[in-house]
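> Task: produce atomic coordinates for the following.
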Amino acid sequence: MLDASLKSQLQSYLERVTFPIELRASLDDSAKAGELHGLLQDIATLSDKITYVENAPEGQRKPSFTIQRAGTDIGVQFAGIPMGHEFTSLVLALLQVGGHPIKLEQDVIDHVRELDGDYRFEVYISLSCQNCPDVVQALNALSVINPRIQVVTIDGALFQDEVEKREIQSVPTVYLNGELFGQGRSSAEEILAKLDTGAAEREAEKINARAPYDLLVVGGGPAGAAAAIYAARKGIRTGVVAERFGGQVLDTLAIENFISVPHTEGPKFAAALEQHVREYDVDIINLQTATALKTAGNLHEVSLASGATLKARTVILATGARWREVNVPGEREYRNHGVAYCPHCDGPLFKGKRVSVIGGGNSGVEAAIDLAGVASEVTLLEFGDALRADQVLQDKLRSLPNVKVFVSAQTTEITGDGKKVNGLDYKDRVTGEQHHIELEGVFVQIGLMPNTEWLKGTLDLSRHGEIEVDARGQTSLPGVFAAGDVTTVPYKQIIIATGEGAKASLSAFDYLIRHSVETAVEETVAA
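From the prediction side, this is the model:
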């Protein structure tokens, strides 16, 4: 199951296991069970602290296995074969159940231990989902810290009957004690906040107690990370407040155009960004959403959804962008119930089904090509009179037998049965004729829109909602700068965002120096 190179790497990791662990398998006669059997046997041969046993408790999914710390109730369970993006989750689970320290802040670990209650999580994932491992690894870590938290990770493609019964059409999807708990990426801190509703209020009190910063960066994507690093290197008091550190990069599958890095993946790149920022004296405030910006005297104030407020002498806005919506009836009603925005994550859930892709740019055509490998039929709809994707992608798309392409097609409604998507209506913009397509999934790929709703009326925005900036990253509000995909700077690329973040930070530092000198002169003259 594992090649020699992977075995060698895994064996070196397993040297960190300090407690004996058991791999308890629940198997049937399927081919997948045979693969799982081979994988677990391979792992067991790599460490004398790991034992493989076949144990099939009543009612346990097959094929599945539990990683159990011998003689204890500490363990995590996988229903499926955790390869692909989930192989890292498997390695971490082996290490953590085996006693290797969990990399969470001590106050988070203490908080998890203090949770009172029994929690049984079921996490539905796909092996091609780059967002799923974060949720799986967070929950597994919580379960090792507190055994009253039980977790089973379920490969939705392998347990299709469960997926259809629960009408799951987006991953990761998490159930807690049989009830829907959440969908999408979540960190350990986010999950903990949902389990303990008083945590948000306590965190807001801590945030309010913070002294004003010289520079506050709002946003934790590439632009925000670069801005924070450049500011910290200047020796000024720097803070970063972000809804999720990494931003849009977390939803990016492959990155192959960041100079000097031939290939990486979004979550890995985001983790490297955060690690780099943490090497400096930067105060990172994660899981907080900015709701308002105002100026009070010589300070700017950023209000947060939690009720807290942060103050700073200068601010860099780097809130990025998000997937643009079609804004037609049915889109929001059926989000995560047939309407999706990530073909890599959710595509495997539509195996053998009919899907549509809205958007004929590179992202839309790439999505259609990917989905053609799993779906029975793919229909691509482009509003314009021609596809906008690179010609090589168009050629590949048109070579696929199960793909249909319609241009001059205006999506007018996404239909459903009240629970999930069952079709899509579109209008031919040339003839005016209305059409209906029967399908099970709709993937929206029509670009990005800036996260600036909270800034309307505060500073100048373009007609597209982007923050207007000059060559130095300065906005229309003195002392407030902006960088990255949220601005009018063209070409939304990671490498451009990092450069713009660095430039905005240098501009903010220059502003601080000049503003301090001007203030000192004014005070001298007044005296």
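> make it CA atoms for all contacts and neighbour counts henceforth
OK.
> isn't Ala270 right next to Val249, touching?
Yes: between Ala270 and Val249 a contact is recorded at 6.4 Å, counting by CA atoms under 8 Å.
> who touches both of the two?
221-222 (CA atoms under 8 Å, 6 or more residues apart in numbering).
> hang on, Lys353 packs against Glu440?
Yes: when contacts are counted by CA under 8 Å, Lys353 is listed as touching Glu440 (6.4 Å).
> Now Tyr124. Nearest residue, chain neighbours left out?
Ile154 (4.8 Å; CA to CA, 6 or more residues apart in numbering).
> list the helices and strands the helix or strand the one you found falls within packs on?
Assigned by DSSP states H and E, Ile154 belongs to strand 149-155. In terms of contacts (3 or more CA pairs under 8 Å, 6 or more residues apart in numbering; DSSP states H and E), strand 149-155 is packed against strand 75-79, strand 119-125, helix 132-145.
> Show me the strands in the stretch 51-200 of the chain, by range?
Taking DSSP state E, counting those that start in this stretch as the test, the strands found in the stretch 51-200 of the chain are 64-69, 75-79, 119-125, 149-155, 173-176, 179-183.
> From the chain's centroid, how far away is the third one?
Using CA atoms, centre = their mean, to the nearest Å, the distance from the centre of strand 119-125 to the centre of the chain it belongs to is 18 Å.
> May I see the buried residues of that strand?
Across strand 119-125, burial judged by 16 or more other CA atoms under 10 Å covers 119, 121-125.
> one more, for comparison:
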Amino acid sequence: MLDENLKAQLTAYMEKLTQPIELVASLDDSDKARELDALLDQIASTSERITRRDGDDARRPSFRIVRAGTDVSVGFAGIPMGHEFTSLVLALLQVGGHPVKVDGELANQVRDLEGEFVFETYMSLSCQSCPDTVQALNAMSVLNSNISHVAIDGALFQDEVEAREVMSVPTIFLNGKPFGQGRMTVEELVAKLDSGAAEREAGKIANKDAFDVLVVGGGPAGSAAAIYAARKGIRTGVAAERFGGQVLDTLSIENFISVKYTEGPQLATALEQHVREYDVDVMNLQRATKLVPASEPGGLIEVQLENGASLKSKSVILATGARWRQMGVPGEEQYRTKGVAYCPHCDGPLYKGKRVAVIGGGNSGVEAAIDLAGIVEHVTLVEFDTQMRADEVLQRKLRSLPNVDILLNAQTTEVLGDGQKATGLVYRDRGTGETHTVELAGIFVQIGLLPNTEWLKGSPVELSARGEIVIDERGQTSVPGVLAAGDATTVPYKQIVIAMGAGSTAALGAFDHLIRTSAPAAAQAA
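Below you'll find the model as predicted:
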């Protein structure tokens, strides 16, 4: 399972173990069980602190990593390679006594949770969003022995997936009942488990002094803006709904200049680490709901948050990014995560051997169709226009695949379902006006981005007809002291490197605004 180079790296990591651990394996006579058996042997050989024994879990093949003589453990059902290999390494280290990298106050919140929490997470090895959730729950189970967690490879346990109607990953069950879907951090999990956490956080935010620069959003644009502002030595804050933004949902990045290849979650982690190198007040899980401009020139701008708190600042940089655009047809919202999906890399393995559709003929849609064609029985690509807009090399590849149909000049009008899951779609032939039904198990929507600016509607900030924030060459908006950057703005090309440059520009523009106003924010707040 592990080549010599990877085994050498793992051996080096295992030198950090301070507590003995046991690999408790529950195997059967399947090929996957034999693969897992070999992997566990290799892991055990990397350290004298690691031993093996047989287990009796009903879910096979699976294994638990147990701190010897304690109730501390982490479980995996399947073989955690691919994107989950890092989760495996971290679990080995953390169960083996290596410190869990969680903020001290947050770690105490986890330790103080009362009750029994049995978590199960269905993931896929090709999902770039799943490791964050798996690692968060693993860390919590190490910090609090009343919390247990097992990460389950949905592609390997198809019977469970179908019985529990899991149609997107990651999907989390708590004590046998659905708990959540999508990427979740320790902060998000604790906030959902601890009903008083949000209220306490709102109280802390309400007592903060005013900022010189407040960045709303934590993606590439927001991160760059925060770094450039902090380097000017001014009081800087970041309020982000989820740090990393849309980058967290991006699989491979091959056009980030000077970096040949990286993946979205890795880049998001690097962005946050870089921001935290500076004196920046990062407030995560904060959704902005209203912008109140300064009442007088040079006054404080207010950003109201969903939790009832508000922040004030001499200048504000809006970097709220964008999200996947939805079709806006009947049935889409009803069957979201129940057959309607937006991440083919994450959810594709759940549809192995089934028929699916991809909506959209741009690069994202065609790439998704190509990837899915290697997993599922059949792919139908539905494009609204009379021709696909993807690069010609991608179109040639798509047309060469025997299990792909392409529907052009076709408008999706409805998602069909049986009340529990999607079963097909209806499309209208725009040439003839006729409607047709296609029976499907999954529909992957890939039709572009929508700016996260709904909260600005009705404010003085000018928006374009598409809802984008109108900015000038300095990142300035129609409101003095309010700047914007990234995919939420009228910048014509939505690219990570462009968003970073725009964030830097906006920060410099904010600093320019500040030196032309009277006093620092703290003085005005007083």
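> Structural similarity score between the chains, please.
TM-score of the superposed chains, computed with TM-score structural alignment, normalised by the length of structure 2, equals 0.98; 517 aligned residues with a CA RMSD of 1.0 Å.
> could you list every residue that touches Arg430 of structure 2?
Arg430 of structure 2 is in contact with 409-411, counting by CA under 8 Å, 6+ apart.
> can you tell me which of those are in helices?
Per DSSP state H, helices hold no members of the contacts of Arg430 of structure 2.
> any idea how far Arg200 of structure 2 is from Val215 of structure 2?
The gap separating Arg200 of structure 2 from Val215 of structure 2 is 22 Å, by CA to CA, to the nearest Å.
> ditto for Leu416 of structure 2
41 Å.
> And Phe384 of structure 2, by the same measure?
Distance of Phe384 of structure 2 to Val215 of structure 2, given as CA to CA: 37 Å.
> coming back round to it: now the helices and strands packed on strand 149-155 of structure 1 in CSV, please, with extra columns for distance to His37 of structure 1.
Below are those laid out as CSV (distance: least, CA to CA, whole Å):
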stretch, distance to His37 of structure 1
strand 75-79, 13
strand 119-125, 21
helix 132-145, 22
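> Relative to Asp3 of structure 1, which of the ones you listed is closest?
strand 75-79 (21.2 Å; CA to CA).
> Could you identify the longest helix within structure 2?
Structure 2, longest helix under DSSP H: helix 496-515.
> and the most centrally placed residue in structure 2, what is it in contact with?
In structure 2, the residue lying closest to the centroid (CA atoms, centre = their mean) is Leu248, at 4.0 Å. Neighbouring residues of Leu248 of structure 2 by CA under 8 Å, 6+ apart: 128-129, 264-265, 268.
> how far away is the equivalent of it over in structure 1 from Pro267 of structure 1?
Counting by TM-score structural alignment, Leu248 of structure 2 lines up with Leu250 in structure 1. Distance, Leu250 of structure 1 to Pro267 of structure 1, by CA to CA: 5 Å.
> before we move on, what about Glu274 of structure 1?
Distance of Glu274 of structure 1 to Pro267 of structure 1, given as CA to CA: 11 Å.
> Compare the two and say which one has the larger neighbour count.
Pro267 (22 against 17; other CA atoms under 10 Å).
> Return the residue of structure 2 aligned against that one.
Aligned partner of Pro267 of structure 1 by TM-score structural alignment: Pro265.
> I'd like to know which elements the helix or strand hosting its match is packed against.
Using DSSP H and E, the element containing Pro265 of structure 2 is helix 264-276. Contact analysis of helix 264-276 of structure 2 by 3+ CA pairs under 8 Å, 6+ apart lists helix 220-230 as its packing neighbours.
> mean deviation of the helix it packs on from structure 1?
Superposed on structure 1, helix 220-230 of structure 2 shows a mean distance of 0.3 Å to its aligned residues (mean CA distance after the TM-score superposition for structure 1).
> so that helix matches what in structure 1?
Going by TM-score structural alignment: helix 220-230 of structure 2 matches residues 222-232.
> neighbouring contacts of that stretch?
215, 217-218, 238-240, 246-247, 249, 270, 273-274, 276-277, 280-282, 316-319, 483-484, 494, 497-506, 509.
> Can you say which of the residues you listed are buried?
215, 217-218, 238-240, 246-247, 249, 270, 273-274, 277, 280-282, 316-319, 483-484, 494, 497-506, 509.
> how much does the helix holding Pro265 of structure 2 stray from structure 1?
Looks like 0.3 Å for helix 264-276 of structure 2 (mean CA distance after the TM-score superposition for structure 1).
> and the angle for whatever helix or strand comes next after that helix with helix 264-276?
Note on helix 264-276 of structure 2: by DSSP H and E, the next helix or strand toward the C-terminus is strand 280-284. Angle, strand 280-284 of structure 2 to helix 264-276, by axes from the mean of the first three to the mean of the last three CA atoms, to 10 degrees: 140 degrees.
> What is the corresponding segment of structure 1 for strand 280-284 of structure 2?
Under TM-score structural alignment, strand 280-284 of structure 2 corresponds to residues 282-286 of structure 1.
> quick one: the matching stretch to chain centroid distance?
Relative to the chain's own centre, stretch 282-286 of structure 1 is displaced by 18 Å; criterion: CA atoms, centre = their mean.
> about what we covered before: looking at the contacts of Leu248 of structure 2, which one is closest to Leu449 of structure 2?
Nearest to Leu449 of structure 2 among those is Gly264, at 16.6 Å by CA to CA.
> Now do the contacts for that closest one.
With contact taken as CA under 8 Å, 6+ apart, Gly264 of structure 2 is in contact with 128, 247-253.
> Apply 6 Å and report the result again.
247-248, 250-251 (CA atoms under 6 Å, 6 or more residues apart in numbering).
> And for Gly338 of structure 1?
When contacts are counted by CA under 6 Å, 6+ apart, Gly338 of structure 1 touches 169, 420-421, 441.
> Return the member of those residues nearest to Ala138 of structure 1.
Nearest to Ala138 of structure 1 among the contacts of Gly338 of structure 1, with distances taken as CA to CA, is Gln169, at 21.7 Å.
> Thanks a lot, see you next time.
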